[in-house]
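Novice: sequence first, then the predicted structure:
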Amino acid sequence: MTKWNQNAEIEWAGLPVSIHRYESQPTAKVAPIILYLRGTAFQQNGVRDREVPIGQVFSHAGSIVVEADYGAASGNLFPQAMECAFAALTYLSSNRKRFGSARSPLFVAGDEAGGNVAAGVALKARDQLPGELRGQILLSPMIDPMMASKSFRRADEIGMREKWSDGWSHYLRSACGFQHPYAAPCLCSRLSGLAPALVVTSEDDPLHDEVVNYADRLEASGVSVRQKIFPKGAGWTGVYKGGQGNWMAGLSAEFKGFVETLSE
């Protein structure tokens, strides 16, 4: 069973940000450290659940999973949420030995809204922490605030259209947010030089089209990309409500393959 501890509290903009570690036993001497950012459509009011399936998958796969509560301090607003998460990444970069090894590769991962923030953090890491981020793991990230793709029509089927619409409206409340590449990565015109990416979606995912489009653009810009599209019915869309599904073993395998490829 994965345990949960609050291992640290960093300061961002004069506010405390709690950092939690999933306490599984790493299987490698130099285990990857993953900064995990959970979703909830930019509407979380703090990290209350002790375990979520995405974090469990990475933890059980032998990684050190560190989750930052970026939403509570930032109010889930741009740019505050992204800057808060980036501060957590900077902290991990400077304190790897506290969580793993000084040689532990550093990753950022996020699902849904957390995937958006993770993508923004990866962009900023390229610009301000070059060479520090080994990879980015984007799990059905909310990339496009226009919500106009063909696949997005399925949002009503899983009861997420209104929640995502409200989430985007809240997150992009600032005047600059809508056009800023860190806020809406699909609008970024310069994707070269980013850390390698593992990008995951499913055939029945309302975010499928925007996710695949972003992965294709990353690859066209010279970024190493590993894509995984789960089949319809694998239960992948259940991640939006914190559920498990048949995808967990597949995600673990994809993640391990991703890390192994980067180690070659």
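Specialist: Looks like it came in fine. Numbering: from 1, shown residues only.
Novice: all contacts plus neighbour counts: C-alpha atoms, from now on.
Specialist: Will do.
Novice: contacts only, for the residue most central in space within the chain.
Specialist: Using C-alpha atoms, centre = their mean, the residue of the chain that lies closest to the mean C-alpha position is G110, 1.4 Å off. Residues near G110 by C-alpha atoms under 8 Å, 6 or more residues apart in numbering: 36-39, 116-118, 137-139, 141.
Novice: tell me the secondary structure at it.
Specialist: What DSSP: H, G, I helix; E, B strand; the rest coil gives for G110 is strand.
Novice: rewinding a little: among the contacts of G110, which ones are in strands?
Specialist: The strands, defined by DSSP state E, take in 36-37, 137-139 from the contacts of G110.
Novice: columns distance to V212 and neighbour count on top of those, output as CSV?
Specialist: Converted to CSV, those look like this (distance: C-alpha to C-alpha, whole Å; neighbours: other C-alpha atoms under 10 Å):
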residue, distance to V212, neighbour count
Y36, 21, 29
L37, 20, 25
I137, 14, 28
L138, 11, 27
L139, 11, 28
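Novice: any chance of these in TSV, plus distance to V259?
Specialist: Formatted as TSV, these follow (distance: C-alpha to C-alpha, whole Å):
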residue	distance to V259
Y36	16
L37	19
I137	11
L138	14
L139	16
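Novice: what is the nearest of those residues to N213?
Specialist: Of all the ones in strands among the contacts of G110, L138 has the smallest distance to N213: 12.8 Å, by C-alpha to C-alpha.
Novice: take a look at this one as well, against the first:
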Amino acid sequence: MTRRWERTEEGQLPIPLTYRVYEGLGKATARPLVLYLPGTAFGPRQDRESDAPAALAMAEAGALVVEADCGTPSGHSFPGSLEQGFEVLKYMFAKRRRYVTSRSPVILAGDESGGNIAASLALKARDAMPGELAGQVLLSPMIDPRMVSASFSHADEIGMRERWSNGWERYLASACGYQHPYAAPCLCSRLVGVAPVLLVTSDDDPLRDEGLDYAERLHMAGVSVKTRVLSDQDGWTGLYEGRSGAWCSRFSTEFSQFMEELPI
């Protein structure tokens, strides 16, 4: 596995942000190109040197993964973070052959707050570049600023409610807030036509119910949705535990199967 951190330069990505590339040893034809938004989209990354287990798992499944910090340039607020993510997504489509091949599917992925950005970008991609995005992978997505689901009560038990509440407050500080259809995907009233979804959560995930509710609404809108609820043993904390965790192996398998089933 190769990886690198780079500060973008003129002529590379369209905006100055930090990104990391994960590339597996295999060089399969038309391998997926993934734009991955980590769970720091609503706040600064604490440790830039640690690898993202989800990105590693997708790379080991054959994808080339670009982990991009789209929040820092905008102060982790809407709509700046979303617009910066969309600029990167457009650039990846335009320069796809630089990374992979012209036939390679482009996928959005994100965990927790990054899952919110990924889901929002999928909505924007549907409207601005219909039919181009191959799929979206949402890992314990943090998509409901109301924070009132039954599973969210677990956030109090583990001391996460304040952190996530502060993240939402920072992200939605702009005047449009909840009113914009891209700000909080769970509140969007038009979900028809978005790219197919793989949504992964777990029994112990405080964000489980809001994710499953969003998946059900997507399904009702005619979107192809594959939902996986992992056990406590393969739980959501695997997002942070590194490549040796059981979560990584399970997710890598789920991602491979999702890619095989996409109509591309």
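Specialist: Noted; the coordinates are in hand. Quick caveat: nothing in here was measured; it's all calculated off a predicted structure.
Novice: distance of the residue nearest to the centre of structure 1 from S149 of structure 1?
Specialist: 21 Å (C-alpha to C-alpha, to the nearest Å).
Novice: equivalent analysis for A253 of structure 1, please.
Specialist: Distance from A253 of structure 1 to S149 of structure 1, by C-alpha to C-alpha: 29 Å.
Novice: now Y70 of structure 1
Specialist: Y70 of structure 1 is 28 Å from S149 of structure 1, by C-alpha to C-alpha.
Novice: how about the strands in structure 1?
Specialist: Under DSSP E, structure 1 gives strands at 4-12, 15-22, 33-37, 64-68, 106-111, 135-139, 197-202, 225-230.
Novice: for C84 of structure 1, find the nearest of the ones you listed.
Specialist: C84 of structure 1 lies closest to strand 4-12 among those, at 6.2 Å (C-alpha to C-alpha).
Novice: got the contact list for that closest one?
Specialist: The contact list for strand 4-12 of structure 1 (C-alpha under 8 Å, 6+ apart) reads 16-23, 50-51, 84, 87-88, 91.
Novice: change it to 10 Å
Specialist: Contact with strand 4-12 of structure 1 is made by 15-24, 49-51, 66-70, 73-74, 80, 83-88, 91, 98-99, as judged by C-alpha atoms under 10 Å, 6 or more residues apart in numbering.
Novice: the residues you listed, buried ones only, as a ChimeraX selection?
Specialist: Buried residues within those, by 16 or more other C-alpha atoms under 10 Å, are selected in ChimeraX with:
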select :17,18,19,20,21,22,23,24,66,67,68,69,70,73,74,80,83,84,85,86,87,88,99
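Novice: contacts only, for K97 of structure 1.
Specialist: By C-alpha under 10 Å, 6+ apart, K97 of structure 1 lies in contact with 103-104.
Novice: what is the burial count for the nearest residue to A30 of structure 2 once chain neighbours are set aside?
Specialist: Leaving aside its chain neighbours, A30 of structure 2 sits nearest to S104 (4.1 Å; criterion: C-alpha to C-alpha, 6 or more residues apart in numbering). If you count neighbours by other C-alpha atoms under 10 Å, S104 of structure 2 ends up with 20.
Novice: over to G167 of structure 2?
Specialist: Look at G167 of structure 2: counted by other C-alpha under 10 Å, it has 20 neighbours.
Novice: my read: it touches G43, true?
Specialist: Yes. Assessed by C-alpha atoms under 10 Å, G167 of structure 2 is found in contact with G43 at 6.4 Å.
Novice: what residues are shared contacts of the two?
Specialist: 76-77, 113.
Novice: dump those into CSV; add neighbour count and distance to C188 of structure 2 as well.
Specialist: Output for the shared contacts of G167 and G43 of structure 2, formatted as CSV (neighbours: other C-alpha atoms under 10 Å; distance: C-alpha to C-alpha, whole Å):
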residue, neighbour count, distance to C188 of structure 2
H76, 24, 21
S77, 25, 18
S113, 25, 17
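Novice: out of the residues you listed, which comes closest to E60 of structure 2?
Specialist: Comparing these against E60 of structure 2 with C-alpha to C-alpha places S113 closest, at 23.3 Å.
Novice: quick check: the closest one touching W168?
Specialist: Yes. Between S113 of structure 2 and W168 there is a contact under C-alpha under 10 Å: 8.8 Å.
Novice: next, show the common contact partners of those two.
Specialist: Common contacts of S113 of structure 2 and W168 (C-alpha under 10 Å, 6+ apart): 42-43, 142-143.
Novice: who's in contact with the closest residue in space to G245 of structure 1 that isn't next to it in sequence?
Specialist: Of all residues not flanking G245 of structure 1 in the chain, G235 sits nearest, at 4.7 Å (C-alpha to C-alpha, 6+ apart). Contact analysis of G235 of structure 1 by C-alpha under 10 Å, 6+ apart lists 202, 204-205, 243-248.
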